[in-house]
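# One predicted model, sequence on top.
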Amino acid sequence: MFEGILPAIITPFHRDSGMSLDIEGLRSNIESLLQRGIHGIVPCGSTGESATLTFEEHEQVISKTVEVVNGRIPVLAGTGSNNTEEAIRLTRAAKDAGADGALVISPYYNKPNRSGLVKHFTKLADIGLPIVLYNVPGRTGQNLLPDLVIELARHPNIVGVKEASGDIVQISRIIEGTRDEEFVVLSGDDAMTLPVLALGGAGVISVTANVDPGRMAQMYEAFRAGDLARARDLHFELSPLMRAMFIDTNPIPVKKAVGLSGMAAGPVRLPLDDLDGQKTEQLRKVLASYD
């Protein structure tokens, strides 16, 4: 179900005093992405500033995404938290809204022990919505090791992992250990999409696809068609843009890039702050090379 290019979409805000949700902008952005060949969509991930959304906003973004998508592609809703009860609430809300699955980050800051991680993810999987684990040690301070992911993959509702460890050996080990399961490994790093596909991964949950979904989709389709040379060419074409998405903390650059591209964006919420002038100019130059 979850394969190909799945943009982790930004959450657009109005430039009012409360930075309220721009629901019409969200709808417009999703429709634009749908017209450009994406294979799934991920609202309320870290790129969607989930950490600064209220429960009500979080649920509204997921509900609106499901409504706009209307079954055309899968919706994988971010519902993770470092508080298990909060994650349960968000996951149940996503299920009730009609999402196709939930992307669940490993609990950050708490640094739970192994048995705590197993119980946390199992409680969420038992809700009945397909769960994709999200491993991003740079944000959580804890790595989901391959043996743990392989164990969790045996649960019928734990269907995949977004792997953002940056460790290709680790990713290979997870793919090797889950080949007999109905389990997908998705890259959590745009620049590693092609290597992960080559190992048997299913695709990428992408930041860059907010800005150039068409070319990202073409790279994936070329690889699936067996045209490795074309896929590799597209990888290198996209590489400067991929790097530009991380000239500052995600989602600061991508949100600026989306806005500069004429789509709905608005500001980032504190404690994130806007991209400075020098980096904005750097980003403009990269975007201009893709016109």
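Nice, I can see it. The structure presented is a predicted model; accordingly, all values stated were derived computationally and were not measured.
# going forward, measure contacts and count neighbours with C-alpha atoms only.
Will do.
# List the residues that contact the residue lying closest to Ala202 once chain neighbours are set aside.
Nearest in space to Ala202, with sequence neighbours left out and distances taken as C-alpha to C-alpha, 6 or more residues apart in numbering, is Glu3 at 4.9 Å. By C-alpha atoms under 8 Å, 6 or more residues apart in numbering, Glu3 lies in contact with 39-40, 184, 186, 202-204.
# can you map out the helices along the stretch 151-291 of the chain?
Per DSSP state H, counting those that start in this stretch, the stretch 151-291 of the chain carries helices over the ranges 168-177, 193-199, 213-224, 228-244, 252-260, 277-288.
# quick revisit: export the contacts of Glu3 to TSV and tack on distance to Ala93?
Output for the contacts of Glu3, formatted as TSV (distance: C-alpha to C-alpha, whole Å):
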residue	distance to Ala93
His39	23
Gly40	19
Val184	24
Leu186	24
Ala202	26
Gly203	26
Val204	25
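# so, if you compare those residues, which one comes nearest to Gly78?
Gly40 (12.9 Å; C-alpha to C-alpha).
# what's that closest one in contact with, if anything?
When contacts are counted by C-alpha under 8 Å, 6+ apart, Gly40 touches 2-7, 73-76.
# Leu26 now?
Going by C-alpha under 8 Å, 6+ apart, the list of residues near Leu26 reads 11-12, 65, 264.
# One more pass at 7 Å, please.
Residues in contact with Leu26 (C-alpha atoms under 7 Å, 6 or more residues apart in numbering) are 11-12, 264.
# Give me the distance between it and Val61.
8 Å (C-alpha to C-alpha, to the nearest Å).
# one more structure, for comparison:
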Amino acid sequence: MTHLLATVTVPLVTAFDREGRPDPEGVARLLGHVAEGGISSLMLLGSNGEGVAVETAEVGPYVAAVRERWARLAGPSGKVLVAVSGPATRQTLARARAALDAGADALVVNAPYYFRHTDEELLDHYGRVDALGGRWIAYNIPRYTGNPLGPQLVGHLAALEHCAGVKDSGGDPAVLAGFVAHAADRPGFAVSQGAESAMVDGLLAGAVGITPGLANLAPGPCVSLLTAVQDGDEPAARDRQSALDRLAALHTIRPGVAATKAALALLGLLDGPAAVPAAPFRPYTPDENARLSALLHASAELLPGGR
């Protein structure tokens, strides 16, 4: 059976309504776009999805609504993973239960944020998640949590009953190699590369899939990069990586989710409140949008409609 992570997983942006509540209808066109690009797996409410801006009580209804729409678009192969970010174990567990009750195929669980924790404390945290009984993926994103997941800790996590793998957005090749070594020792445990600039390198190092934010904009090219690596065509994969790196320059204007949402608005995939990042982020200014439009035009071959 193909592993849950052995694919391109889109860390989907979250649309919000005028009151700042997550709005599943706001991502309808975007879901159709990524499905047409060959995507079967979504990750909701991660860093790219502004998950920490979503209240715990809003998680279940939002996940259920997006999952229902995604099932119609992606069919039986469609999967919905849900990131459950919390500053401490209690909040993480509440979000995890809500996501599982709403039909999430797996949880994506980062370390708690704000306070710094020992590896022993982090192992306790993940053990409580494992006790819920649903499949889950560890999520290493230390620039946001301040709590890196190292290879030694992930080795302990991989031994937990319901841990299916790790998504690594840390960007350290040595750490990724340590995660891959654990995957080699445990059937059913796998690694997804979350660092966009190192997708090919991560796959060649042993990651089975990728989770690039750029897949919101250019799902097809991300799928073709993965396919090229799987087919052993490294030159084609490197060419695709270079093209996607040029598109990733949109983050040199003003980085982060505001850039992605502004690009999706220019492409006609988000509009109105759905294209506005959660406060205190500010939308792009007219000058930033003009620079972004020129950058998107230079990457037209990767984008819908050949923009």
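That came in fine, so what should we check first? Computed from a predicted structure; not experimentally measured.
# what lines up against the residue nearest to Ala202 of structure 1 once you look at structure 2?
Glu3 of structure 1 maps onto Ala6 in structure 2, with residues paired by TM-score structural alignment.
# what about its match, which helix or strand?
Counting by DSSP states H and E, no helix or strand carries Ala6 of structure 2.
# if I look at it, how far off is Arg18 of structure 2?
Taking C-alpha to C-alpha, one finds Ala6 of structure 2 at 37 Å from Arg18 of structure 2.
# what do you get for Gln241 of structure 2?
37 Å.
# next one: Arg282 of structure 2
Counting by C-alpha to C-alpha, the gap from Arg282 of structure 2 to Arg18 of structure 2 is 14 Å.
# Could you check how far the nearest residue in space to Ala8 of structure 1 that is not next to it in sequence is from Glu31 of structure 1?
Distances taken as C-alpha to C-alpha, 6+ apart place Val42 nearest to Ala8 of structure 1, at 4.5 Å, with adjacent residues excluded. Val42 of structure 1 is 14 Å from Glu31 of structure 1, where distance means C-alpha to C-alpha.
# more neighbours, the two?
Val42 (26 against 14; other C-alpha atoms under 10 Å).
# Compute the distance between the more buried one and Lys162 of structure 1, please.
12 Å.
# What of Pro112 of structure 1?
Counting by C-alpha to C-alpha - Pro112 of structure 1 and Lys162 of structure 1 are separated by 19 Å.
# More neighbours: which of the two?
Set Pro112 of structure 1 next to Lys162 and count neighbours by other C-alpha under 10 Å: Lys162 wins out with 23 against 15.
# Map that one across to structure 2 for me.
For Lys162 of structure 1, the aligned position in structure 2 is Lys167, judged by TM-score structural alignment.
# residues in contact with its match?
137-140, 191-194.
# sec struct for Phe10 of structure 1, please.
Small correction: residue 10 of structure 1 is Ile, not Phe. coil (DSSP: H, G, I helix; E, B strand; the rest coil).
# That one - nearest residue in space that isn't next to it in sequence?
Leaving out its chain neighbours, Ile10 of structure 1 is closest to Gly48 (C-alpha to C-alpha, 6+ apart), at 4.2 Å.
# What strand or helix carries the one you found?
Following DSSP H and E, one finds Gly48 of structure 1 outside all helices and strands.
# hang on, it packs against Ile9?
Yes: Gly48 of structure 1 is within contact range of Ile9, at 5.7 Å (criterion: C-alpha atoms under 7 Å).
# Looking at those two, which is more packed in?
Ile9 (29 against 24).
# From Asn110 of structure 1, how far off is that one?
Distance from Ile9 of structure 1 to Asn110 of structure 1, by C-alpha to C-alpha: 26 Å.
# can you check Arg269 of structure 1 too?
For Arg269 of structure 1, the distance to Asn110 of structure 1 - C-alpha to C-alpha - is 24 Å.
# So between these two, which is more surrounded?
Neighbours were counted for Arg269 of structure 1 and for Asn110 using other C-alpha under 10 Å; Arg269 has more, 16 against 12.
# Of all the residues in the lengthiest helix in structure 2, which ones are buried?
Determined from DSSP state H, the single longest helix within structure 2 is helix 56-74. Buried residues in helix 56-74 of structure 2, defined by neighbour count with 16 or more other C-alpha atoms under 10 Å: 56, 59-64, 66-67, 69-70, 73-74.
# and if you look at stretch 99-115 of structure 1?
99-108.
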